[in-house]
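In: Mind looking at a prediction? Sequence and model below.
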Amino acid sequence: MNIEAVKSIYFFEMARTRRTLLQSVVSPVISTSLYFIVFGAAIGTRIQEIDGISYGAFITPGLMMLTLLTQCIGNGSFGIYFPKFTGTIYEVLSSPISMLEIVLGYVGAAATKGLMIGTIILITASLFVDLSIAHPFVMLFFFVLTAVTFSLFGFLIGIWAKDFEQLNLIPMLVIPPLVFLGGSFYSIDMLPPFWRAVSHFNPVLYLISGFRWSFFEISDVNPLASAAIILVFLALCMSALTWIFRTGYKLRS
């Protein structure tokens, strides 16, 4: 294992966060504050509690998951796409660095950024509502595993994308609707039976439900099913990445 190579890629990617501090940190905090102000004023006065949890606290795991998914996918995709765009990816591929070391550097940096922003969102949320974490280790499990999995997914998107439009397609147009329709601001038990059944086909529902269970011990689906969904998706991403590096898909051309 070439630790120095992994560290070089990792710290190079992390340095980009410091250069874009306003966009990387301040923007998510402002967005989260607006969510609590708007939803707290508009909906919180009408929905006092859901399953015995105050509405502001109930939506916190959903907001964290929304930020975590978009940040991890965005950072993971841009991290590998930009070297492709500038042509420096060939220097990385021609150097004595293995596939595992390249992935550890880029995906590790993207996951770290997502975890940092997610933690800041949690701290910001605690300024607006009273939060308690019933199972902190389970919360960390879902938090870290989701960050790594979707950073890896973003890495795949960055390899697949041929322009900036494709690069932003999934994190901007696909993930937010899935999160909003995945029970982030409501319990699917509040839906009619048909739409409740349809919601179970939304994979993000399982992520949010498992994460929410670690906070309040309430969820729309079994937490074990949530963990299984994430692990299966992680395995699929790793399999796809192994095939890409073996064949050189969109890396050597």
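Out: Yes, it's here. Numbering: from 1, shown residues only.
In: Only C-alpha atoms from now on, for both contacts and neighbour counts.
Out: Noted.
In: right, and the helix or strand after the helix or strand I120 falls within?
Out: In this assignment (DSSP states H and E), I120 forms part of helix 99-126. Sequence order places helix 136-160 as the next helix or strand after helix 99-126, per DSSP H and E.
In: on that earlier part again, got the angle between the helix holding I120 and helix 136-160?
Out: 130 degrees (axes from the mean of the first three to the mean of the last three C-alpha atoms, to 10 degrees).
In: And here is the other one:
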Amino acid sequence: MNLHAIRAIYMFEMARAWRTLLQSLVAPVISTSLYFVVFGGAIGNRITEIDGISYGAFIVPGLIMLSLLTQSISNASFGIYFPKFTGTIYEVLSAPVSYLEITLSYVGAAATKSVVLALIILATAAFFVPLRIDHPVWMITFMILTAVTFSLFGFIIGIWADGFEKLQLVPLLIVTPLAFLGGSFYSINMLPPIWQTVTLFNPVVYLISGFRWSFYGVADVSIYTSLAMTLVFLALCLAVVGWIFKTGYKLKR
């Protein structure tokens, strides 16, 4: 494995994050802080507790997961799309670097940036609400698995997109609504039975539920079901990326 090539692409992508620090880190943290003020302050005064947890603390895992999903997709999709847009992707493809090494570099950088942002948001949340983390190992596991999985998903979107508009199409029209409807700000047990059943078809429910369990030990679905669903989506993304490089989809002139 060409570790030098992996490191070169990885460091280039990480350097780009520092050049756009305001957009990469500051803006998401400010946006999340506003969620705490609006939802935790305004709605929290009316919903005191959910499953014995203050509403402000209850929404922290959902807000972190929401940022993790959107930023993982955004970082990875733009990271691979921009070389396509400028034409430099063909230099990478013609270099002595395997498809696995290319994927590891771009996805690894996107996942790293997303995890760093998630940890910053977690630290920011501690200023607004009292937090506890009952299962820190599970929390890190879900955070890394989610970041890698959705970075792979973003990598696929970046290859598929043939314009900047398409980069935002899937995150805005599909992923963000699923995250809001996946229990970010409420427990699905609060819904009528029919809607609880419908919500279980939303894959984001399992991510948020498992992540919230790692904090407070409460979940809408089994922790092992959440882990299994995350691994299934990860396997699907890996299979699609493998097919893309095998067939040259959207990469060949």
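Out: Cool, got the structure. Since we're looking at a predicted model, the values are computed, not measured.
In: Need the TM-score between these chains.
Out: Their TM-score after superposition, calculated using TM-score structural alignment, normalised by the length of structure 1, is reported as 0.99; 253 aligned residues with a C-alpha RMSD of 0.7 Å.
In: circling back: mind listing what's buried in the helix holding I120 of structure 1?
Out: 101-115, 117-118, 120-122, 124-125 (16 or more other C-alpha atoms under 10 Å).
In: Just give me the mean distance for the longest helix belonging to structure 1 relative to structure 2.
Out: Secondary structure assigned by DSSP state H gives helix 55-86 as the longest helix of structure 1. For helix 55-86 of structure 1, the mean deviation from structure 2 after alignment is 0.4 Å (mean C-alpha distance after the TM-score superposition for structure 1).
In: just checking, next helix/strand downstream of that helix?
Out: Per DSSP H and E, the helix or strand that comes after helix 55-86 of structure 1 is helix 89-94.
In: name the helices or strands packed onto that following helix?
Out: helix 55-86 (3 or more C-alpha pairs under 8 Å, 6 or more residues apart in numbering; DSSP states H and E).
In: by contact count, what packs against the helix it packs on?
Out: helix 27-42, helix 89-94, helix 99-126, helix 136-160, helix 164-169, helix 175-180, helix 203-216.
In: Go through that helix and flag the buried ones.
Out: 55-81, 84.
In: picking up where we left off before, next one: the longest helix of structure 1 to chain centre, how far?
Out: 4 Å (C-alpha atoms, centre = their mean, to the nearest Å).
In: In structure 2, what range does that helix match?
Out: Mapped onto structure 2 using TM-score structural alignment, helix 55-86 of structure 1 covers residues 55-86.
In: re the thing from before, if you count contacts, what does the helix holding I120 of structure 1 end up packed against?
Out: helix 3-19, helix 27-42, helix 55-86, helix 136-160.
In: got a markdown table for these, with distance to E217 of structure 1 too?
Out: Compiled in a markdown table, these are given as follows (distance: least, C-alpha to C-alpha, whole Å):
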| stretch | distance to E217 of structure 1 |
| --- | --- |
| helix 3-19 | 34 |
| helix 27-42 | 22 |
| helix 55-86 | 11 |
| helix 136-160 | 11 |
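In: ok, the residue nearest to L227 of structure 2 when sequence neighbours are not counted - contacts?
Out: Leaving aside its sequence neighbours, L227 of structure 2 sits nearest to G210 (C-alpha to C-alpha, 6 or more residues apart in numbering; 7.1 Å). Neighbouring residues of G210 of structure 2 by C-alpha atoms under 8 Å, 6 or more residues apart in numbering: 142, 219, 221-223, 226-227.
In: Tell me how far G210 of structure 2 lies from K250 of structure 2.
Out: 35 Å (C-alpha to C-alpha, to the nearest Å).
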